[in-house]
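>>> return a 3D structure for these sequence lines:
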Amino acid sequence: MPSTESAARALQDRAVLWSIGEVRATDVVAGACDALVAGLDTPALRILAACTRAEADDDVPELLPPALHELGLTFYPFDSADGREAAVRALAARMLASELTPRELAFRIHQRFGHELLLAEPLAELDDEYGILEYDGRTSAQVDADVTAEALRLTRRPEVPADTTDTPA
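Purely as a prediction, here's the structure:
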């Protein structure tokens, strides 16, 4: 059984991927169910998890914001700038979890955001590099390694600095 922290992160990722059209509303409902099984439990989460497949497309837009709020998670409005950046990070995490290959990650990022999103630009450029492998002397494995390094950079959680306040002597 996943920890409550990893279940919350997975629900957050599904929610942000839904907000950019990368996953279906039923995937968000499945994430809510997974969160309940992992031990997260709030009234709005229970309601979201109870959605049927037939109801998901209509109900998720209304039920997701309060469910995330009750869990202390962020709701990103549909296709918002912050949501697009969070989605890039969520897709990178999926690649690192072996749900996508490096080439699939670069392609999806390039296809969805083009060269318009600064955070995603290195991955869009790497997708371009896959297309010119035969001309530039690099191998697919070398570009895969660069994509993986970029995914690691994108998913690295910022460290909280130690308290540097002076204590009175």
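>>> from here on, just use CA atoms for contacts and neighbour counts.
Fine.
>>> residue contacts, Leu71?
Contact analysis of Leu71 by CA atoms under 8 Å, 6 or more residues apart in numbering lists Ala8, Thr42.
>>> an error on my part: the question was meant for His69.
Phe75.
>>> measure it to Tyr76 for me?
Noted for His69: a distance of 11 Å to Tyr76, by CA to CA, to the nearest Å.
>>> likewise for Gly114?
Taken as CA to CA, the span from Gly114 to Tyr76 is 20 Å.
>>> kindly report the same for Glu104.
From Glu104 to Tyr76 the distance is 24 Å (CA to CA).
>>> show me where this structure has its helices.
Here the chain has its helices, by DSSP state H, at 4-19, 25-37, 43-49, 53-70, 81-96, 102-113, 121-131, 133-136, 140-155.
>>> now the residue nearest the centre of the chain, nearest residue through space, not along the chain?
Computing the C-alpha centroid of the chain and ranking residues by CA atoms, centre = their mean puts Ala90 first, at 1.7 Å. The shortest distance from Ala90 to any non-neighbouring residue, by CA to CA, 6 or more residues apart in numbering, is to Asp13 (5.4 Å).
>>> before we go on, could you also do this sequence so I can check it against the first one:
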Amino acid sequence: MSEAKTAQALHQLLLSAGLSRLGVKPLATLIDAACDALVAGIDSPSLRDLAGHSAHETYVDVDEIVEATFRELGLPTSSLADEKAVLYALEHYCLEYLAGRMRACDLAAWAHSNIGHEGPEIAQRIVDLEDDVDSGRLAAKRFESEAQLRVREFLRARDMR
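From the prediction side, this is the model:
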């Protein structure tokens, strides 16, 4: 497999773990990502174990296996820390918004209530969207274009990390 496909499979595994941990996506998403990683040529005993789990389980049931998988693959297990998991969730919702599957106001509300002003700095411009409209700093008619701008900035910043 190419390096790009391997990197994409690892990113999806990290993203799916964060989303499943937060309950944003079902465990099936993580199990699918584990299967996709195996197909991409990534292998470890714990990854095979994770790929074989039932989608009817919960994240708590596989938490230790996920941690072991990340250790075996040389991935930082700290990627599953709350801050990282929230950023994976925000990335997911930003992509959903750009694909037209989520409204800007719903993204802003989710970010404001789930990340908040004490959350990671990289997310604050999206968190602030709701406040900026409510306070009048951002005209309602400019909300959509400003949301797109801030989402794209966030995603670019995430790519640079």
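>>> rewinding a little: among Glu104 and Tyr76 of structure 1, which residue is more densely surrounded?
Neighbour totals were compared for Glu104 of structure 1 and Tyr76, and Tyr76 leads with 22 against 14 (other CA atoms under 10 Å).
>>> with adjacent residues omitted, what lies nearest to that one?
Gly83 is the one closest to Tyr76 of structure 1 (CA to CA, 6+ apart), at 5.0 Å.
>>> so what's the one you found up against?
Contacts of Gly83 of structure 1 by CA under 8 Å, 6+ apart are Val16, Ser19, Ile20, Tyr76, Pro77.
>>> so what touches stretch 8-21 of structure 2?
25-27, 29-30, 33-34, 36-37, 40, 59-60, 66, 79-80, 84-86, 88-89.
>>> what range does it cover in structure 1?
Residues 6-19 of structure 1 are matched to stretch 8-21 of structure 2 when aligned by TM-score structural alignment.
>>> list the buried residues of the matching stretch.
Going by neighbour count (16 or more other CA atoms under 10 Å), the buried part of stretch 6-19 of structure 1 is 7-19.
>>> pick the one among those closest to Thr148 of structure 1.
Thr148 of structure 1 lies nearest to Asp13 out of these, by CA to CA, at 18.6 Å.
>>> separation between that closest one and Glu85 of structure 1?
Taking CA to CA, one finds Asp13 of structure 1 at 11 Å from Glu85 of structure 1.
>>> again with Asp144 of structure 1
From Asp144 of structure 1 to Glu85 of structure 1 the distance is 21 Å (CA to CA).
>>> what's the answer for Leu36 of structure 1, then?
On the measure of CA to CA, Leu36 of structure 1 and Glu85 of structure 1 end up 27 Å apart.
>>> what residue of structure 2 is the furthest out?
What lies farthest from the middle of structure 2 is Gly136; by CA atoms, centre = their mean that is 30.1 Å.
>>> what lines up with Gly119 of structure 2 in structure 1?
Per TM-score structural alignment, Gly119 of structure 2 is aligned with Leu117.
>>> likewise for Glu83 of structure 2?
Match for Glu83 of structure 2 (TM-score structural alignment): Arg84.
>>> check contacts around the closest residue to that match other than its chain neighbours.
Nearest residue to Arg84 of structure 1 in three dimensions, chain neighbours excluded: Ile20, at 6.8 Å (CA to CA, 6+ apart). With contact set as CA under 8 Å, 6+ apart, Ile20 of structure 1 has these partners: Phe78, Asp79, Gly83, Arg84, Ala87.
>>> also Met95 of structure 1?
Thr101, Pro102, Leu105, Thr148, Ala151.
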